[in-house]
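> I would like the atomic coordinates for the input below:
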Amino acid sequence: MTAIDINCDMGESFGNWTMGRDSEVMPYITSANIAGGYHAGDPHVMRETVELAAEHDVGIGVHPGLPDKMGFGRRTMDATPEEVRDYVVYQLGALTAFANRHGASVQHVKPHGAMYSMLSESEAHCRAVMEGMLEVDPDLVYLATDMNIYEVAREYDELDAVFEGYVDLDYNPDRTLIVEKSVGPKDPELVADRVVSIATRGEIEAVDGTTINVPASSICIHGDGSNAVELLETIHDRLDAEGIELASLDELV
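As a prediction, this is how the structure comes out:
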């Protein structure tokens, strides 16, 4: 059976500020990466997002970031491995409490923004976070965007890791992502083609036309995109046509 997970970053609203289209997107995904309150989110949004995920039987994950709401967790911060580990454990603990309230559990961890970059560049920071995860819950899955992080995660026999690919962003030939400053609508058919290519062949076409390996079992869709729901509807139709199943992360490890 060919199967793939669809994940989306969620719960990034806070106070009077709204980010994303969580209620519209949730019915179409299998894993939700919920902000832990540091780069975005607040207790009320966390609760509401967990409720929404539980209602749609979507796997719950924490999307921990650096403590920098003003910079949306995307600014570089000087933090030790132990400090970053504490940031992740703190946010994981908060989301776990809300999940417990709804009879659910936290399935995975996917670091956000500058924290993700820090883990990619520093093995010490990367290992500190993974060891913190294992202490909290050895059944947690690490959702890895970067191959460096993925390879480190695979060194831990007791830690499950899933590599993720992107279909609404372009890749450079070296497998790095091209992050756009302004995001416009994406071509639904092109995005669906990319999902099928990753799911069936583990590859995708880079921006220069070359084919690169993206051995992903999960794909990420940006829920704040202007036509995110249209993309997801098209993806679902294409997966049905190709006989590709949807599965949550814990079913893929």
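
> can we go C-alpha only for contacts and neighbour counts from here?
Noted.

> show me where the stretch 101-250 of the chain has strands.
Here the stretch 101-250 of the chain has its strands, by DSSP state E, counting those that start in this stretch, at 106-109, 141-144, 160-166, 170-171, 177-178, 203-205, 211-213, 218-220, 245-246.

> For Pro27, find the nearest of the ones you listed.
Within the strands of the stretch 101-250 of the chain, the stretch nearest Pro27 is strand 245-246; the backing value is 12.4 Å (CA to CA).

> what's the single longest helix in the protein?
Across the chain, the helix with the greatest residue count (assigned by DSSP state H) is helix 81-101.

> With distance to Leu190 and mean neighbour count added, can I get the strands of the stretch 101-250 of the chain in CSV?
As requested, these are arranged in CSV below (distance: least, CA to CA, whole Å; neighbours: other CA atoms under 10 Å):
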stretch, distance to Leu190, mean neighbour count
strand 106-109, 28, 24
strand 141-144, 23, 24
strand 160-166, 12, 23
strand 170-171, 11, 20
strand 177-178, 16, 14
strand 203-205, 11, 21
strand 211-213, 15, 15
strand 218-220, 14, 25
strand 245-246, 19, 16
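
> here's the other one to compare against:
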Amino acid sequence: MTDMEIDLNADLGEGFGIWRLGDDEALLDVVTSANVACGFHAGDPVTIRRTCAAAVDRGVAIGAQVSYRDLAGFGRREMEMDPEDLCAEVLYQLAAVDGIARAMGGRVSYVKPHGALYNRICRDPEQAEAVVSAVLDYDQSLPLLTLPGSAVHEVAAREGITTVTEAFADRAYTPSGALVPRRSPGAVLHDPGAVAARAVRMATGHVVTAVDGSQVPVEARSICVHGDTPGSVRLARAIRDSLAEAGVTLKAFT
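Coordinates of the predicted model:
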């Protein structure tokens, strides 16, 4: 048994107009932090408002899930952008979601880039600088949620922005600790038992098994389950229950 605490986050608010993706309300009954889509890869004003209101009602922390402007590609297509443009677009998204969250009685308490932007700032200091600059312009107290070993950690530390590391229960890992690209077979995991067991190992043993069978260290304060993964509610509940059985308390990192 352990007295450890860990956050469980999910990507939410990823519908658009009449199109719905995932079961946001059911996930909000399970997770402790909600990464709310800001309208650039998914989401629209009504969806953002509803998601923020539901999160506030449940005491779930709200994060701004900023992205490339890529509705057609769900933010999963990497883009070359001028740093000033990227900074402004991240700032725009952050301000929009925080404004709606505050109107609903809450606030944005962290920032988590989505999809291709998330992966890009893990290795690209220039785009990492643009994202960090946007957070710095808006609210220096907001932490950035990212992978361990990312380029953004060094950039953020230089600018006085806190970074928080996360691990992914429903994604496969490479031996280097990166996520297996989604286009590769087996990149997304769907079995609740396997996903829950991985989450417990991440939280208590700080390790995950990579696709080649090697053991990769993962120091994480938060664990992510993707809201768009089929069966995500079942996965999240299995993770929550297994963590509780292992003596791990779910608590928002903010």
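
> So after superposing, what's the score?
Superposed pair, TM-score by TM-score structural alignment, normalised by the length of structure 1: 0.92. Supporting alignment: 250 aligned residues with a CA RMSD of 1.9 Å.

> follow-up on the earlier one: measure the mean distance from the longest helix of structure 1 to structure 2 post-superposition.
Compared with structure 2 after fitting, helix 81-101 of structure 1 deviates on average by 0.7 Å (mean CA distance after the TM-score superposition for structure 1).

> Just tell me the aligned range of that helix in structure 2.
On the basis of TM-score structural alignment, helix 81-101 of structure 1 is assigned to residues 83-103 in structure 2.

> Same question for stretch 128-138 of structure 1.
Residues 130-140 of structure 2 are where stretch 128-138 of structure 1 lands when matched by TM-score structural alignment.

> Give me the contacts around the matching stretch.
Among residues not part of stretch 130-140 of structure 2, those counted as contacts by CA atoms under 8 Å, 6 or more residues apart in numbering are 83-84, 86-88, 90-91, 94-95, 111, 142, 152, 155-156, 159-161.

> Now, of these, which are buried?
If you count burial by 16 or more other CA atoms under 10 Å, the buried members of the contacts of stretch 130-140 of structure 2 come out as 83, 86-88, 90-91, 94-95, 111, 142, 152, 155-156, 161.

> Leu231 of structure 1 reaches Leu190, doesn't it?
No. Here Leu231 of structure 1 lies out of contact with Leu190, judged by CA atoms under 8 Å, at a distance of 9.4 Å.

> Please identify which of those two sits among more neighbours.
Counted by other CA atoms under 10 Å, Leu231 of structure 1 and Leu190 do not tie: Leu231 has more neighbours, with 25 against 14.

> Alignment lookup: the more buried one to structure 2.
Aligned by TM-score structural alignment, Leu231 of structure 1 pairs with Leu235 of structure 2.

> where's its match relative to Ile223 of structure 2, distance?
In this structure, Leu235 of structure 2 and Ile223 of structure 2 are 12 Å apart, going by CA to CA, to the nearest Å.

> Then Asp212 of structure 2?
Relative to Ile223 of structure 2, Asp212 of structure 2 is positioned 22 Å away (CA to CA).

> Over to Arg234 of structure 2?
Applying CA to CA to Arg234 of structure 2 and Ile223 of structure 2 gives a distance of 15 Å.

> again with Pro181 of structure 2
If you measure Pro181 of structure 2 against Ile223 of structure 2 using CA to CA, the figure is 18 Å.

> Around Asp137 of structure 2, how many other residues sit close by?
Neighbours of Asp137 of structure 2 under the rule other CA under 10 Å: 12.

> repeat for the one 3 residues further on
Neighbour count for Gln140 of structure 2, taken as other CA under 10 Å: 15.

> against structure 1, where does the lengthiest strand in structure 2 fall?
The strand spanning the most residues in structure 2, taking DSSP state E as the definition, is strand 5-12. Mapping strand 5-12 of structure 2 onto structure 1 (TM-score structural alignment) gives residues 3-10.

> Run through who's touching the matching stretch.
Everything outside stretch 3-10 of structure 1 that qualifies as a contact, by CA under 8 Å, 6+ apart, is 20, 22, 29-35, 49, 63, 199, 217-223, 244-249, 252.
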